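>>> task: produce atomic coordinates for the following.
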Amino acid sequence: MIKILGRMRQFGAVWALIDEMRQENPELITQQVFVILMRRFASARMVQKAVEVLDEMPKYGCEPDEYVFGCLLDALCKNGSVKEAASLFEDMRYRWKPSVKHFTSLLYGWCKEGKLMEAKHVLVQMKDAGIEPDIVVYNNLLGGYAQAGKMGDSYDLLKEMRRKGCEPNATSYTVLIQSLCKHERLEEATRVFIEMQRSGCQADVITYSTLISGFCKWGKIKRGYELLDEMIQQGHFPNQVIYQHIMVAHEKKEELEECKELVNEMQKIGCPPDLSIYNTVIRLACKLGEVKEGVRLWNEMESSGLSPGIDTFVIMINGFLEQGCLVEACEHFKEMVGRGLFTAPQYGTLKDLMNSLLRAEKLEMAKDAWNCVAASKGCQLNVSAWTIWIHALFSKGHVKEACSFCIDMMDKDLMPQPDTFAKLMRGLKKLYNRQFAAEITEKVRKMAADKQITFKMYKRRGERDLKEKEKEKKDGRKRRARQRQWGGDRQKL
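All right, here's what the predicted structure looks like:
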């Protein structure tokens, strides 16, 4: 309960719960209760509140010690409050003898912030306290150097580790390889990998995954496969993440057959493709116009026990729309809504679907799709969703239907955006439909009064916004026309 309430930042409720525990079951109050609370305060960047927990603990019969202090220090450093953690450390180091864990937390925090001078100072403090850095400390510092692109310092630190008798492990080398791959220094990354093997340090799955990811990111897929084969020969079983790196590289090169072969290979070796893998290959199939292949992969995915996610539905719907398969697009959209997967981020898909249907003069089909959304219990349609639908209807000439749905929206206590109102009034004026105009105007006037908005200002703003949007569209058309003309001139040259 404390974890959940803390995550929701209901800190008053947390303290009330702890007080209830003190009255009814005081034996349940342990250090861990307060450690959880500290971590939640730290993640919320409420540093002072996190520190105050230390002072509150004795009131509940629980004395803080160096373990609790270490947890607080760690939480602050991991959540971007390393400066405050360093200040707290100086205040507390005379109360509790610092341990390697305390120094490690500070060093990690400074490295994460890119403050390498401060991180080095922590290393000096450690040595002054008679504590020898261990592999975790060195790896944190290596990570800091690598993140800052200071590879020379990283290599020097590797040598120092060996001199001190602290042999670099797989994490040490992987940190360097990751940074080199990130900056396309692939040959150098390979040299580090070879040095790792020569030193007798066995590469693990993470090391191979990092290398494969790096080579695939820069289009070196063949080398990625070579590393995959080597990894398997070394007795490491590849996971879905590794295959995903290779799959994305094939997707960038639009190599659908290679993606399908990779899926088959995964199934053969007992590493079943996950949802991300299927999403990638289905997206490529749809992009290349192979919608039937996308459907086949979808069915294969479901047969393997996987349920399509939001991304899968959006990919498939867009694929159908691009190929003009409107019935199939509608069916998948309604299924997505039925599964409770339609939320605000999918409004773009809703807009594309409605515009495509209305462009093809499939008004009833569009209404059916909209009613499916409106009737769904899991969908709380806001003004933005209604605006998408109303504007789509209006832009395709269905002015009366747009007005009718605008009234439905207002009946749900949602006020239309000013430019929507201005657009509808303009359309009704052309149709000489005064009855509809009067009904909508009266409703808007009443809603404006309830919200303490001046109707004249609302109306004026709508007309202004509408003109600005029309100007933006006009400028956009001119810009695209110039770009087409410029492209044609270049071809002639």
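>>> every contact and neighbour count from this point should use C-alpha atoms.
OK.
>>> and G289, which of the three is it?
coil (DSSP: H, G, I helix; E, B strand; the rest coil).
>>> roughly how far apart are it and G235?
For G289, the distance to G235 equals 40 Å [Cα to Cα, to the nearest Å].
>>> what does S99 give?
38 Å.
>>> where's G319, which helix or strand?
According to DSSP states H and E, G319 maps onto helix 310-322.
>>> ok now that helix, how far from the chain's centre?
Taking the mean of its C-alpha atoms, helix 310-322 sits 19 Å from the chain's own mean (Cα atoms, centre = their mean, to the nearest Å).
>>> and for stretch 364-379?
A distance of 28 Å separates the centroid of the chain from that of stretch 364-379, by Cα atoms, centre = their mean.
>>> look up how far I277 lies from the nearest residue to N239 once chain neighbours are set aside.
In this structure, N239 finds its nearest non-sequential neighbour in C271, 6.6 Å apart by Cα to Cα, 6 or more residues apart in numbering. Using Cα to Cα, we find C271 at a distance of 11 Å from I277.
>>> tally of neighbours for V263?
Look at V263: counted by other Cα atoms under 10 Å, it has 21 neighbours.
>>> so what's it up against?
V263 is in contact with P273, I277, counting by Cα atoms under 8 Å, 6 or more residues apart in numbering.
>>> Proceed likewise with the subsequent sequence, for comparison:
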Amino acid sequence: MPNAISLNYIKQLQRNTRSISSFFNVADIPRVSCSYCSAPVNRDQEDEQEYRDRQKDHEPKEKTEPSICSPARIRKLIASQTDPLLAKEIFDLASRQPNFRHSYATYHTLILKLGRSRHFSLMNAIISSLKSLDYSISPSLFTHIIQIYGDANLPEKALKTFYTILEFNIKPRQKHLNCILEILVANSDFLRPAFDLFRAAHRYGVSPNTNSYNIMMRAFCLNGDLSIAYTLFNHMFKRNVLPDVESYRILMQALCRKSQVNKAVDLLEDMLNKGFVPDTLSYTTLLSSLCRKKKLKEAYKLLCRMKVKGCNPDIVHYNTVISGYCKVGCAADACKVLDDMSSNGCLPNLLSYQNIVGGLCNQGMYDEAKMYIKVMVSKEFRPHLSVVHMLVKGFCKLGKLEDACEVLIELLMHGNVPHTETWAEIVARICEEDDAEAIGEAMKEVVKVEIKSDTRIVDAGVGLEEYLMRKMKSRSRVS
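Reported below is the predicted structural model:
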């Protein structure tokens, strides 16, 4: 094939989508001079844009363009193909051209294109052909191949790729090892092969690092083999592999799942003594476990220590403890935790207030709950309908209909719409009251508030009408 081919021909080839074989067939390529005047143009058949394209094609700069059949051009052509089989055909046709040699980048591109489209037999054939060539193989190629097999859920082939690396006289890297371990342990049937590779890795010139140990420890913890995970953790120190925060967290989470929260706290102390700063997830794990075990004092103490130990408590930590106190009937203590939040630079959110209101209502502390409802809506939080209903129903049961109406007024003024059941609850109580006149005045205040189309008071009104009709009929019978 000539070393220089008119770019005009290339563009015609792309526009007319001629066959791939003609692209490489020298006999099919017309002789086109680089001189503009020697390339006649039929302007009656071409539009203005194509005419301008032809002018550019024949400018002198064409001499600086690389050959169409250069390895760089072939690689770009292969990379641009959406059909991997077409890319493979281009590769094969170019390979048959005299004195042509693909670049390693072309092999790399085609291998990944075939692998990602699950044409594994074609991919492996090209990989095998690389063994007889004197290319410098990039280790990253095998990292991609391993990940391709992982994405295809083929752990056995991913493991085989590790040994393929050795066939190319390439020293496996820790990235290869960790990638394969991640893929293997994701399938419980391959936990043992993963462990075997982990233990034998040093024979192949690669030593497990902290991430390798963490992968295996997490896998054994999730498999319920906590003792093996602990053995690996202790083995790290013997191998001069320094554990990290994640190493400790993996064990703490496993201990908490086993309800061994005291051991998890001891592990935290050991972590702190060794100079590690636990991350927020480690604290969340311990706080949640302590609250589930109803060890609220220990949880609150740990919450207070966090900032001293270099980890500022966030909203998740505070809400965990608040929820724990409310669940065991200690809403007053939960209120204290809520007060601590602002002083530590953490603002309560909707969940914080809803936990408090729900906890206070469960203990019959409706007046305090009403106060927090007012704080919520003043901060433009929209309380859940169930929380509002719980508070209104509580006031109604105690006969404090004025307070119930006051809650509704507060909600309506801030654009919050109570549920139909909440309206029905309070309207029914008003109708049962002997002193209906006094309660009626409070209800008028509710009605004075601007009620939107979705307020749902109409639904409650229908029930009220039926209730009043029945009551009137019963009175007429008595008289």
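>>> neighbour count for C271 and I277 of the first structure, which is higher?
The neighbour comparison of C271 of the first structure against I277 (other Cα under 10 Å) goes to I277, with 22 against 16.
>>> map that one across to the second structure for me.
Per TM-score structural alignment, the equivalent position to I277 of the first structure in the second structure is S282.
>>> in what helix or strand does that match lie?
If you go by DSSP H and E, S282 of the second structure is part of helix 280-292.
>>> on average, how far is that helix from the matching bit in the first structure?
Using mean Cα distance after the TM-score superposition for the first structure, helix 280-292 of the second structure ends up 2.0 Å from its aligned counterpart in the first structure, as a mean over the superposed pairs.
>>> returning to what we had before: show me what the helix or strand following the helix holding G319 of the first structure is packed up against.
Once the chain leaves helix 310-322 of the first structure, the next helix or strand it forms, by DSSP H and E, is helix 326-338. Counting contacts by 3 or more Cα pairs under 8 Å, 6 or more residues apart in numbering; DSSP states H and E, helix 326-338 of the first structure packs against helix 310-322, helix 347-359, helix 363-375.
>>> ok, and what's touching helix 326-338 of the first structure?
Here helix 326-338 of the first structure makes contact (Cα under 8 Å, 6+ apart) with 310, 313, 316-318, 320-321, 342, 353, 356-357, 365, 369, 372-373, 376, 379.
>>> over to stretch 302-317 of the second structure?
Taking Cα under 8 Å, 6+ apart as the rule, stretch 302-317 of the second structure contacts 272, 277-280, 283-284, 287, 318, 346-349.
>>> just put those in CSV and tack on neighbour count and distance to I426 of the second structure.
Output for these, formatted as CSV (neighbours: other Cα atoms under 10 Å; distance: Cα to Cα, whole Å):
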residue, neighbour count, distance to I426 of the second structure
L272, 13, 55
V277, 17, 53
P278, 20, 50
D279, 15, 48
T280, 15, 44
Y283, 23, 44
T284, 20, 41
L287, 28, 40
Y318, 24, 34
C346, 15, 36
L347, 15, 33
P348, 18, 30
N349, 14, 28
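>>> of all the residues you listed, which comes closest to R470 of the second structure?
Nearest to R470 of the second structure out of the contacts of stretch 302-317 of the second structure is N349 (Cα to Cα; 45.2 Å).
>>> OK, contacts around N416 of the second structure?
R382.
>>> same question for it, what's its three-state structure.
Three-state assignment for N416 of the second structure (three-state DSSP): coil.
>>> okay then, goodbye and thanks.
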